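>>> mind looking at a prediction? Sequence and model below.
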Amino acid sequence: MKIHVTGANGLLAKYVIDACKIFGTVDGTDVDTMDITNFENVLSHLKNNTPDVIVHLAALQGRTASRENPSKFFTVNVSGTLNLMEACRQLGIKKFVLMSSLTVHGKSEIPVDENSPILPLHPYGASKAAAELVVRSYSKSFGIHAFIMRPNYISGKIYDSYKENIIYNFVDNIETNGLVELAGDGRFQREWVHASDIAEAIKLALLSEIDGCETFILSETENRISMMELTNKIIKLAGKGRIATKPEIEGFSLISSNKKAKEMLNWKPKVGIDEIIEEVFNGYRENHQR
């Protein structure tokens, strides 16, 4: 089996490429080698070495950046996905994995599942929701078997290029300013999932005999933590730092249920929140001591 991974220079890709090597040949492209917003470029590249599966990780990310340039986010995240799906249709590629985002659901104090309302709060979340519809429509219309993955907050080996990672930003604030400012009272919650566990879910999906188009939330309820708790863990590791709350700024929770992925894929995330935080913290210090 040949697998093609888009966004090959991103945080998640190295984990996915390693996990998928059991299937055979795995190659990858990034913006420098295949511009997903250019259909002719996409078609030409994939035609030269037609894969059996496309794992689509390439995307613009971040709520703040998406508010600054929403048009660019929709061009890359929606039109780029459309170009890949159309190439699949024309070339007869019958399996596709889309890396979406739990942010399509907006905010929720109760665990969202795959059937919860789609209510994105920013252009990034909206662009991912639209990309999901593109994939679902091509799957239904043209018989392309598709997996839509909605991860919660992803972590892994983080470097300076991944500024949207909350843990990285909190570590950076503590190391440089000794202060983290939290919205509201800091009690709102998030869940983290390690990139290696997401890669494992993709591998399990490709090993399965699931047809049609299925959506899976990828998160770890045991890694649910408030922003206050998260910051205190980083402060303990750093041996310094303080917290300031900003009651005038609304904070909100986004938590989820991973029941479907556990039951249908037999997915069992392994990396806990303490290990996730320590990896980012240690990686930050290693990177800034060079």
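Received, thanks.

>>> going forward, measure contacts between C-alpha atoms and count neighbours the same way
Noted.

>>> which parts of this protein are strands?
With DSSP state E, the ranges of strands along the chain come out as 2-6, 25-29, 53-56, 95-99, 108-112, 145-151, 153-155, 179-183, 189-194, 213-218, 224-226, 242-246, 254-256.

>>> Ser226 and Gly186, how far apart?
Using CA to CA, to the nearest Å, Ser226 is found at 7 Å from Gly186.

>>> same drill for these two, tell me which one is more crowded.
Gly186 (22 against 16; other CA atoms under 10 Å).

>>> residues touching the more buried one, list them.
Taking CA atoms under 8 Å, 6 or more residues apart in numbering, we find Gly186 in contact with Ser226, Met227, Met228, Thr245, Gly251.

>>> anything in contact with each of Ser226 and Gly186?
The contact sets of Ser226 and Gly186 do not overlap (CA under 8 Å, 6+ apart).

>>> now, of the contacts of Gly186, which are buried?
Ser226, Met227, Met228, Gly251 (16 or more other CA atoms under 10 Å).

>>> keep only those of those residues that are in helices.
Among those, DSSP state H puts Met227, Met228 in helices.

>>> can you map out the helices along the stretch 101-250 of the chain?
For the stretch 101-250 of the chain, the helices defined by DSSP state H, counting those that start in this stretch cover 123-142, 166-176, 195-207, 227-238.

>>> closest to Ser219 out of the ones you listed?
Ranking the helices of the stretch 101-250 of the chain by distance to Ser219, with CA to CA as the measure, places helix 195-207 first at 8.6 Å.

>>> contacts for the closest one, please.
Contacts for helix 195-207 (CA under 8 Å, 6+ apart): 11-12, 15-16, 19-20, 97, 147, 151, 154-156, 218, 261, 265-271.

>>> only the buried subset of those residues, as a ChimeraX command please.
Only the buried entries of the contacts of helix 195-207 go into this ChimeraX selection, using 16+ other CA under 10 Å:
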select :11,12,15,16,19,20,97,147,151,154,155,156,218,261,265,267,269,271
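
>>> and the contacts of Gly186, which two are furthest apart?
Spatial extent of the contacts of Gly186 (CA to CA) is set by the pair Ser226 and Thr245 at 13.0 Å.

>>> the nearest residue to Leu43 once chain neighbours are set aside: neighbour count?
Using CA to CA, 6 or more residues apart in numbering and skipping the chain neighbours, the partner closest in space to Leu43 is Ala87 (5.5 Å). Using other CA under 10 Å, Ala87 has 21 other residues around it.

>>> pasting the second one now:
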Amino acid sequence: MNKVLVTGADGFIGSHLVEYLLGRGYSVRAMVLYNAFNSWGWLDALPPALRDAIEVVAGDVRDSRSVREALRGCDTVFHLAALIAIPYSYLAPASYIDTNVLGTLNVLEAARELGVRVVHTSTSEVYGSAQRVPIDEDHPLQAQSPYAASKIGADQLALSYYRSFDLPVAVIRPFNTYGPRQSARAFIPTVIGQIAAGAREVRLGAVSPTRDLNYVLDTVRGFEAVARCDAALGQVINIGSNFEISVGDTAQLIAEVMGVEIELVCDEARLRPAASEVERLWADNRRAHELTGWQPDYAGVDGLRRGLALTAAWFRDPANLARYKVDRYNL
């Protein structure tokens, strides 16, 4: 890979991926969502020297022409652009089809025309509540939200282009990623933000579901490993820690890391519809290791504690915390 495009580069994982790839010596073009404020999202938070090294293009994956122009001259595209908030998908499902499915179609068509390798981003949400654990890539898919349904559609579309047109496509399926710059709609920054703002009664939705939590540096290393692996083409590859922990236990671990005692309070506004809640996620990451050599550096409870400490330290910086509305529930 010489020159790469990252769609969704203005987001949480996308901005970390851009930062990581620059550090690895890649020439990076970053596609950000066009807006009237000329904001590059989280890329604006990078040090000036890094920002100067990025070729930023503003556009929209829903527009086929802007996608084609963004891909022109690139060897590989990391396709991360998506709507990802599960609660908002209950309110605006059509927008998830437009962005996640049709946007992916535009990326695949442009990549096919221009001869660009595609690393398509999936999500562990496509598995739904685990029917067996750990969850391997052959686990049945079950959409328990419009968001998950849109991602299943996008994943299958990407794989169809590999099978139908021999397009070099790999599907990377990260489990729950956390770290600095994550949206407050996710539960880890919600807990950290409330504690950092002085709250000791922490408001959450369901605390019994379990998740496989991955520090963002492990996730972005997985993206590079999959992109560089020819054996990954046509494959779905889990990126997870192979460690399961409940939402409630994670919140208490965050409190321990931050040196406080908290009480968890159920906020009904944060609860998913009962049949939509994914109760259990736990990744089988053997395929990632066997094909690419990737393995997590922040695995197990000790690794999670280290990752949470790094994340909490970032949020405790007043300049960073000020970017969040910690007193409000974010869809």
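Received, thanks. Given the structure is predicted, the values throughout are model-derived calculations rather than measurements.

>>> make TSV out of the strands of the first structure and add distance to Tyr284 of the first structure.
Below are these laid out as TSV (distance: least, CA to CA, whole Å):
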stretch	distance to Tyr284 of the first structure
strand 2-6	26
strand 25-29	26
strand 53-56	27
strand 95-99	26
strand 108-112	31
strand 145-151	23
strand 153-155	13
strand 179-183	16
strand 189-194	16
strand 213-218	25
strand 224-226	21
strand 242-246	19
strand 254-256	26
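
>>> sorry, back to before: nearest to Asn41 of the first structure, out of the helices of the stretch 101-250 of the first structure?
Nearest of the helices of the stretch 101-250 of the first structure (CA to CA): helix 123-142, 19.4 Å.

>>> got the angle for that closest one vs strand 95-99?
Relative orientation of helix 123-142 of the first structure and strand 95-99, computed by axes from the mean of the first three to the mean of the last three CA atoms, to 10 degrees: 170 degrees.

>>> what's the mean distance for helix 123-142 of the first structure versus the second structure?
Mean deviation of helix 123-142 of the first structure relative to the second structure after superposition (mean CA distance after the TM-score superposition for the first structure): 0.9 Å.

>>> check which residues of that helix are buried.
Here helix 123-142 of the first structure shows 123-132, 134-136, 138-139 as buried, counting by 16+ other CA under 10 Å.

>>> what's the matching range in the second structure for that helix?
Counting by TM-score structural alignment, helix 123-142 of the first structure pairs with residues 146-165 of the second structure.

>>> how about stretch 196-210 of the first structure?
Going by TM-score structural alignment: stretch 196-210 of the first structure matches residues 217-231.

>>> that stretch: how far from the chain's middle?
Counting by CA atoms, centre = their mean, to the nearest Å, stretch 217-231 of the second structure is centred 14 Å from the centre of its parent chain.

>>> before we move on, what about stretch 149-161 of the second structure?
Distance, centroid of stretch 149-161 of the second structure to centroid of chain: 16 Å (CA atoms, centre = their mean).

>>> which residues sit against that stretch?
Stretch 149-161 of the second structure is contacted from outside by 96-97, 100-101, 104-105, 108, 120-123, 126, 141-143, 167, 169-171, 234-235, using CA under 8 Å, 6+ apart.

>>> cool, stretch 221-239 of the first structure as well?
Residues contacting stretch 221-239 of the first structure (CA under 8 Å, 6+ apart): 167, 170-171, 174-175, 180, 182, 186-193, 241-243, 255-258, 272-273, 277-278, 281.

>>> recalculate using a threshold of 7 Å.
Phe170, Val171, Gly186, Arg187, Phe188, Gln189, Arg190, Glu191, Trp192, Gly241, Gly272, Ile273 (CA atoms under 7 Å, 6 or more residues apart in numbering).

>>> list the contacts for the counterpart of the first one in the second structure?
With TM-score structural alignment as the criterion, the equivalent of Phe170 of the first structure in the second structure is Val191. Contacts of Val191 of the second structure were listed using CA under 7 Å, 6+ apart, and they are Val202, Ala251.

>>> what do you get if the cut-off is 8 Å, keeping everything else the same?
Val202, Arg203, Leu204, Ala251, Ile254.

>>> could you do Asp211 of the first structure as well?
Neighbouring residues of Asp211 of the first structure by CA under 8 Å, 6+ apart: His145, Ala146.

>>> and it, how far from Phe96 of the first structure?
Counting by CA to CA, the separation of Asp211 of the first structure from Phe96 of the first structure is 11 Å.

>>> what touches both of those two?
His145, Ala146.

>>> map Ile245 of the second structure onto the first structure.
Under the alignment (TM-score structural alignment), Ile245 of the second structure pairs with Ile225 of the first structure.

>>> and its match, how many neighbours?
Other residues near Ile225 of the first structure come to 19 when the count uses other CA under 10 Å.

>>> gap between the residue lying closest to Gly212 of the first structure once chain neighbours are set aside and Lys72 of the first structure?
Leaving aside its sequence neighbours, Gly212 of the first structure sits nearest to His145 (CA to CA, 6+ apart; 4.8 Å). Distance, His145 of the first structure to Lys72 of the first structure, using CA to CA: 28 Å.

>>> Thr177 of the second structure matches what in the first structure?
Using TM-score structural alignment, the partner of Thr177 of the second structure in the first structure is Ile154.

>>> which residues touch its match?
Counting by CA under 8 Å, 6+ apart, Ile154 of the first structure makes contact with Asn165, Trp192, Val193, His194, Ala195.

>>> what does Gly179 of the second structure give?
Shown in contact with Gly179 of the second structure (CA under 8 Å, 6+ apart): Tyr215, Val216, Gly307, Leu308, Leu310, Thr311.

>>> let's see that with 6 Å instead.
Counting by CA atoms under 6 Å, 6 or more residues apart in numbering, Gly179 of the second structure touches Tyr215, Val216, Thr311.

>>> same check, this time on Glu286 of the first structure
With contact set as CA under 6 Å, 6+ apart, Glu286 of the first structure has no partners.

>>> for Pro70 of the first structure, same thing?
Pro123.

>>> the second structure: which residue goes with that one?
Here Pro70 of the first structure is matched to Pro93 in the second structure, going by TM-score structural alignment.

>>> any idea how far its match lies from Asn100 of the second structure?
Taking CA to CA, one finds Pro93 of the second structure at 10 Å from Asn100 of the second structure.

>>> how about Leu253 of the second structure?
Taking CA to CA, one finds Leu253 of the second structure at 34 Å from Asn100 of the second structure.

>>> which one's more surrounded, these two?
The neighbour comparison of Leu253 of the second structure against Asn100 (other CA under 10 Å) goes to Asn100, with 26 against 17.
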